[in-house]
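Asker: Any chance you can model this:
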Amino acid sequence: MPSFVQILDFIGTFAFAISGIRLASAKRFDWFGAYIVGLATAIGGGTLRDVMLNVTPVWMTDPIYLICTAFAMFFVIIFGKYLIHLNNTFFLFDSIGLALFTVVGFGKSISLGYPFWVAIIMGSITGAAGGVIRDVFINEIPLIFRKEIYAMACVIGGLVYWICLKTGMESYMSQILGGVTVFIVRILAVKYQITLPILKGDEENSKE
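Answerer: Next up, the predicted model:
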């Protein structure tokens, strides 16, 4: 039986793959191109995390991540017409993937004995890096670099996860609360247009 963290990982993979494939379809990618974008979105952050933690990337030892992406591909093919008309579809699946992958990355780092600040960074990389790769592939400015709160939601969720663990809360409850925090922060930030300050430079010099 898969563990609770593995279930979160699989759901996050499916959600992130859908978000990537959905955007690829909007850019008129073919099926293969859309699958690659979805796969990169789903495994990109986890791959970068595992390389930095000096462990074998999970998708190289378990094909379930490739299979999850394939299911996401078929899901978009079958329900594509409905998804296109739902403007919030990408945002919803992206936020779910962000929350779940942040929890998975944080938990894996803690289990390997790394301190909490490393776990928060690894959780943020797991959640946000796949989206950066996705946006590069579809020729968009990565969402993490825009004014929307994205990676900061991962940091806040990671802090909540760590605080819950330090207070003696059960691991699975800490994971749930950490993930819910990421999701809620992301939703509220977009709903109420909460943004980080924009770094302003000299416009005249930047144009030269």
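Asker: from here on, contacts and neighbour counts on C-alpha atoms
Answerer: OK.
Asker: which strands and helices sit next to the helix or strand residue 80 falls within?
Answerer: Assigned by DSSP states H and E, residue 80 falls within helix 64-85. Other helices and strands packing on helix 64-85, by 3 or more Cα pairs under 8 Å, 6 or more residues apart in numbering; DSSP states H and E, are helix 4-26, helix 31-52.
Asker: Second input sequence below; structure requested for side-by-side comparison:
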Amino acid sequence: MVRNLIVGIPVENIWQQEDLFKVAIIIIFIAFILPNKWIYQWKKWVIFFDAIGLAAFSIQGANWAVSIHAPLISVIIASTMTGAGGGMIRDVFVGRKPLIFHSEIYALWAALAGLVIGLNWAQGPFSTFSLLVGMVVLRILSVYYNWNLPRKIHGKY
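Answerer: From the prediction side, this is the model:
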């Protein structure tokens, strides 16, 4: 929704997704009424589902940018903004530092999806699905193995 506003898609288009809103409201209701001990067990799956969301929204953002014949850098930015933006908003709402501001690899995977799609390396359903699976695997591996981006500490990397 934020991306749509930034790129000029009318706000009223968001309401055309009523089935997605129904699913979201049902899931929110289920999560709200479940006992806390069940929610704790689900926290183990958060990284997996977040990786799926990061991949799916990144690909969707990149595809949208390609559909309007945007230049490669715009495709990468749309992919990154769409993929990482939802997670940022979620993290802000729950009162924690957004993942994009941690040293772990997060937005880089979204930018990579934009690059792949912007260079037309993923055309068709099979290659798009392969890109989605690849992004999910890379995101989970980066969490599991604690891969981080280089950062400057006291003048050194």
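Asker: Between the helices and strands packed on helix 64-85 of the first structure, which one is closest to residue 141 of the first structure.
Answerer: With Cα to Cα as the measure, helix 4-26 is the member of these nearest residue 141 of the first structure (13.1 Å).
Asker: what's that closest one aligned against in the second structure?
Answerer: On the basis of TM-score structural alignment, helix 4-26 of the first structure is assigned to no residues in the second structure.
Asker: what comes into contact with that helix?
Answerer: For helix 4-26 of the first structure, contacts defined as Cα atoms under 8 Å, 6 or more residues apart in numbering pick out 33-35, 37-43, 64-65, 68-69, 71-73, 75-76, 80, 83-84, 89-91, 93-94, 96-101, 104, 131, 134, 138, 172.
Asker: now do 7 Å
Answerer: Residues outside helix 4-26 of the first structure that contact it (Cα atoms under 7 Å, 6 or more residues apart in numbering): 34-35, 37-39, 41-42, 65, 68-69, 72-73, 76, 90, 93-94, 96-97, 100-101, 104, 134, 138.
Asker: Can you report how many residues neighbour residue 123 of the second structure?
Answerer: 13 (other Cα atoms under 10 Å).
Asker: For stretch 38-54 of the second structure, buried residues please.
Answerer: Of the residues in stretch 38-54 of the second structure, 48, 50-54 count as buried by neighbour count, 16 or more other Cα atoms under 10 Å.
Asker: Quickly check these for the two that are furthest apart.
Answerer: 48 and 54 (9.9 Å).
Asker: So which residue is smack in the middle of the second structure?
Answerer: residue 54 (2.2 Å; Cα atoms, centre = their mean).
Asker: got the contact list for it?
Answerer: 83-84, 110.
Asker: That one maps to what in the first structure?
Answerer: Using TM-score structural alignment, residue 54 of the second structure lines up with residue 98 in the first structure.
Asker: Next secondary structure element downstream of the helix or strand that contains its match?
Answerer: In the assignment (DSSP H and E), residue 98 of the first structure maps to helix 89-111. Helices and strands here follow DSSP H and E; after helix 89-111 of the first structure, the next one along the chain is helix 116-137.
Asker: by contact count, what packs against that next one?
Answerer: helix 31-52, helix 89-111, helix 151-166 (3 or more Cα pairs under 7 Å, 6 or more residues apart in numbering; DSSP states H and E).
Asker: most packed of those?
Answerer: helix 89-111 (a mean of 25; mean count of other Cα atoms under 10 Å).
Asker: now that helix, how far from the chain's geometric center?
Answerer: Distance of helix 89-111 of the first structure from the chain centroid (Cα atoms, centre = their mean, to the nearest Å) equals 5 Å.
Asker: Can you give me the neighbour number for whatever residue of the first structure lines up with residue 148 of the second structure?
Answerer: Using TM-score structural alignment as the criterion, residue 148 of the second structure maps onto residue 195 of the first structure. A count of nearby residues for residue 195 of the first structure, using other Cα under 10 Å, gives 13.
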